[in-house]
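A.B. asks: A structural model of the following input is requested.
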Amino acid sequence: MSSVTDKVPLIVEGHEILISNPNKPLWPKIKKVDYLQKLVQIAPYLLRYCKNRYLTTIRYPHGYGDKTYFYQKNCPEPRPSFVKTAKLHEINYVNLDSVATLLWLGNLACLEFHPSFHYIDQSFPAEWVIDIDPSVENEPRLMDAVLCIGELLETLHIQSVPKTSGATGVQIVIPIIQKYSFDQLRKAGQFISEYLVHKYPNLFTIERLKKNRGHLIYIDYLQHWQGKTLAAPYTPRARELAPVSTPLHWHEVKKDLHPKDFNLLNIEERLKQEGDLIQKVKPQQLDHLLEHISN
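C.D. replies: Model (predicted):
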């Protein structure tokens, strides 16, 4: 184990962080020091979806292929004074609200950031997310399936943003006016999912157990709930080539798209060109959909 004298001090936002093993490879082409630099680049985007939320991280002490990885909900200890926390159900979560806190977590080999769907001390969802999960690793129909959902939402006059999960799936993010309950959004998700399963029975399923899905693509409307999480927009993922969960234009959703197309080595250039696509969609009213469901 490294001693304090083996660590490199880094000053961030006026706070000192001691970086251990800066040359440790976290991905084949990315050392820890490189990773921290990349986190600084994506921080303005990633923090937007983690700040003032209950954060779960996934830590890989020996890099992305480390089989001893683990999920961390409780804030690691000891923690610096600048790291803010928030308690929920006896768990003391990190509030990822600063670059300094992000780099402190990065130094601990937190390679993924999964925030809650709601803000600290609030009960209403901050946005609505539908998770599209293929049942096989390389699903050639995935983007067609995502387009079907996007077209349905457009028919319902709901604007949305698809984003790669950074792993095998895609999530559809719907910015919303913050007045709808998790229960209302679950009913809306169930309505949309059941409609799609009925219309495309050879493409979609809402079967929760993977072993019972066959080759159908799972529409997971149940994951969007208080206490659950999904990969944040712009979080890195602990996969080969260091993919980043990346929002897309709808015209980019096509068959040859792959989550590995967007990664820590090229995400900075994309953000310079595109900015945050989720922020370009105004919060959506869902009253018309909810009224239709209740009738």
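
A.B. asks: could you use CA atoms for every contact and neighbour count after this?
C.D. replies: OK.

A.B. asks: Leu290 belongs to a helix, doesn't it?
C.D. replies: Yes: Leu290: assigned to a helix according to DSSP: H, G, I helix; E, B strand; the rest coil.

A.B. asks: which residues touch it?
C.D. replies: Under the criterion of C-alpha atoms under 8 Å, 6 or more residues apart in numbering, the neighbours of Leu290 are Gln184, Ala188.

A.B. asks: tell me the spacing between it and Gln190.
C.D. replies: Distance, Leu290 to Gln190, using C-alpha to C-alpha, to the nearest Å: 11 Å.

A.B. asks: for Phe204, same thing?
C.D. replies: Counting by C-alpha to C-alpha, the gap from Phe204 to Gln190 is 13 Å.

A.B. asks: okay, the two: which has more neighbours?
C.D. replies: Between Phe204 and Gln190, counted using other C-alpha atoms under 10 Å, Phe204 has the larger neighbour count: 24 against 18.

A.B. asks: give me the contact list for the longest helix along the chain.
C.D. replies: With secondary structure taken from DSSP state H, the chain has its longest helix at helix 182-199. Residues outside helix 182-199 that contact it (C-alpha under 8 Å, 6+ apart): 124-125, 128, 130, 149, 203-206, 219, 221-222, 224-226, 289-290, 293.

A.B. asks: please give me the structure for this one as well, since I'd like to look at both together:
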Amino acid sequence: MPQYLEGQRSSAWLKYKLRNSQQAVICGFTEAQGQQSGFGALVLGAYVQGKLIYIGNCGSGFKERERKEILEILAPHRRKTKPFDHAVKVAKESQVSWVEPELVCEVYFAEWTGDKHLRHPVFKGLRADKAAEDASMEIVAVNEMEQSRVVQLGRKKVTLTNQDKIYWPHEGLRKGDMLAYYEQMGNYLLPYLKDKPIAMNRFPDGIKGKSFFQKDVEPKQLPSWMKTVPMETASNKETIDYLICNDLASLLYIANLGSIEINSWLSTFKKPQMPKFGVLDLDPNGMDFQELKAVAKTCKKLLDKAEIPGFIKTSGSSGFHIYLHVNEQYDYSLVRNFIQFLAQMVHDQHPETTSLERAVKQRQGLIYLDFLQNRQGQTIAAPYSVRPKPGASVSTPIFWEELNEDIQITNFTIDSLVERLRTKADPWEAIFKTRVDIKRAITKF
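C.D. replies: Here you go, the predicted model:
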């Protein structure tokens, strides 16, 4: 195992999975969900001894443009019945539009499941050069996941338990897949957690089970090396013990408790009233994704005008988070007022599609420009944190230029992030080298 170097990033930790490839017959498609266009997922099959077998649905790897183009290609091939045996159960079958099994595509996938379905399929492209009958199953051995394992990090030992428990039922993703992601991505995530109080969002039985938030922990029940700090809550002045996550062992321990997402304060326990970051949260509330991107681009123009280095990430749910590295120069009140000032200017340019109103009833269907994240004790999903959402999406730092591309928030998942950082630079690599001068920035408007 590569050595973990605190505060340093190393490509040695990008232990991406070997990817298998499979040609598949397109047998149908599901309805588009949320902000998707075209369709949700392709229903795939393959031939075994001349019989068409269902091998799963593929909903990731598509660009927005591809979804529209593929739907146009499939539309003339619709049929009323499924091309598999009547008894075959297909995921989201009630939402499927069936097509003649004539078109072939190729997908990457992690492995075959025990019932011969593709695990984590990712669309690679159409294969116009292949006949449907040539798409036969290419079975490779199923990789069984250990129920538990021990990770030794220096003098710290973390036991990872129930790794084979399904956390994302539709995708077949297990707790162990989530833990492997955090183990691989620790160097990218940990700088944003350093010395910040952590709130856990625990899903001990996966995203379909009961969940609960936990801030207060009992130090005596934790390993001796787990760091906690007593912090006074701003609401009722009660003192509670927060976890601090400064190393990989702590991160894995927290994730092993079923905390799918890692939420932290914007300030450290050392200077709790002085945030490291200011954040503007763009919450779409069902608004068209293209308009959401347009609003984000307006934010970028305003930041550029004020010569402010801003950084953007997906929320991992449906929106964007825009970060400013204020680096403990100002208190929360000043930072919040400045973010509100920016939000108001954005609203002035998008008055019909955005709102600063906190009351939900007064901003239904409008993009909420949430500046109230900038408060002591408020937590937010950390950059590179997994979210308890379908597809195991990740709150992902992106380049501003990617807003001009056919990106979808659902494209950024625990399956795609490792390869993304293997082939792309980290969009936030320079964030800690920047510092926002709010007083100087105001003079630019």
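
A.B. asks: any idea what the TM-score is?
C.D. replies: The TM-score (TM-score structural alignment, normalised by the length of structure 1) is 0.91; 287 aligned residues with a C-alpha RMSD of 2.0 Å.

A.B. asks: ok so, going back, what's the mean deviation for the longest helix of structure 1 versus structure 2?
C.D. replies: With mean C-alpha distance after the TM-score superposition for structure 1, helix 182-199 of structure 1 departs from structure 2 by a mean of 1.6 Å once superposed.

A.B. asks: which residue numbers in structure 2 go with that helix?
C.D. replies: On structure 2, the counterpart of helix 182-199 of structure 1 by TM-score structural alignment is residues 332-349.

A.B. asks: quick revisit: counting neighbours, which bits of the longest helix of structure 1 end up buried?
C.D. replies: Residues of helix 182-199 of structure 1 classed as buried: Phe182, Leu185, Arg186, Lys187, Ala188, Gly189, Gln190, Ile192, Ser193, Glu194, Leu196, Val197 (neighbour count, 16 or more other C-alpha atoms under 10 Å).

A.B. asks: stretch 225-240 of structure 1 too?
C.D. replies: Buried residues in stretch 225-240 of structure 1 (16+ other C-alpha under 10 Å): Trp225, Thr229, Leu230, Ala231, Ala232, Pro233, Tyr234, Thr235, Pro236, Arg237, Ala238, Arg239.

A.B. asks: which of those residues sits closest to Tyr60 of structure 1?
C.D. replies: Ala238 (7.9 Å; C-alpha to C-alpha).

A.B. asks: where is the longest strand in structure 1?
C.D. replies: If you go by DSSP state E, structure 1 has its longest strand at strand 110-119.

A.B. asks: and it, what does it pack onto?
C.D. replies: Strand 110-119 of structure 1 is packed against strand 53-59, with contacts defined by 3 or more C-alpha pairs under 8 Å, 6 or more residues apart in numbering; DSSP states H and E.

A.B. asks: gap between the strand it packs on and the chain center?
C.D. replies: Distance, stretch centre to chain centre, for strand 53-59 of structure 1: 10 Å (C-alpha atoms, centre = their mean, to the nearest Å).

A.B. asks: what's it aligned against in structure 2?
C.D. replies: By TM-score structural alignment, strand 53-59 of structure 1 lines up with residues 196-202 in structure 2.

A.B. asks: Asp97 of structure 1 corresponds to which position in structure 2?
C.D. replies: By TM-score structural alignment, Asp97 of structure 1 lines up with Asn246.

A.B. asks: surely its match touches Asp195?
C.D. replies: Yes: between Asn246 of structure 2 and Asp195 a contact is recorded at 6.4 Å, counting by C-alpha atoms under 8 Å.

A.B. asks: quick one: map Lys424 of structure 2 onto structure 1.
C.D. replies: Checking TM-score structural alignment: Lys424 of structure 2 goes with Glu274.

A.B. asks: now Leu366 of structure 2
C.D. replies: Aligned partner of Leu366 of structure 2 by TM-score structural alignment: Leu216.
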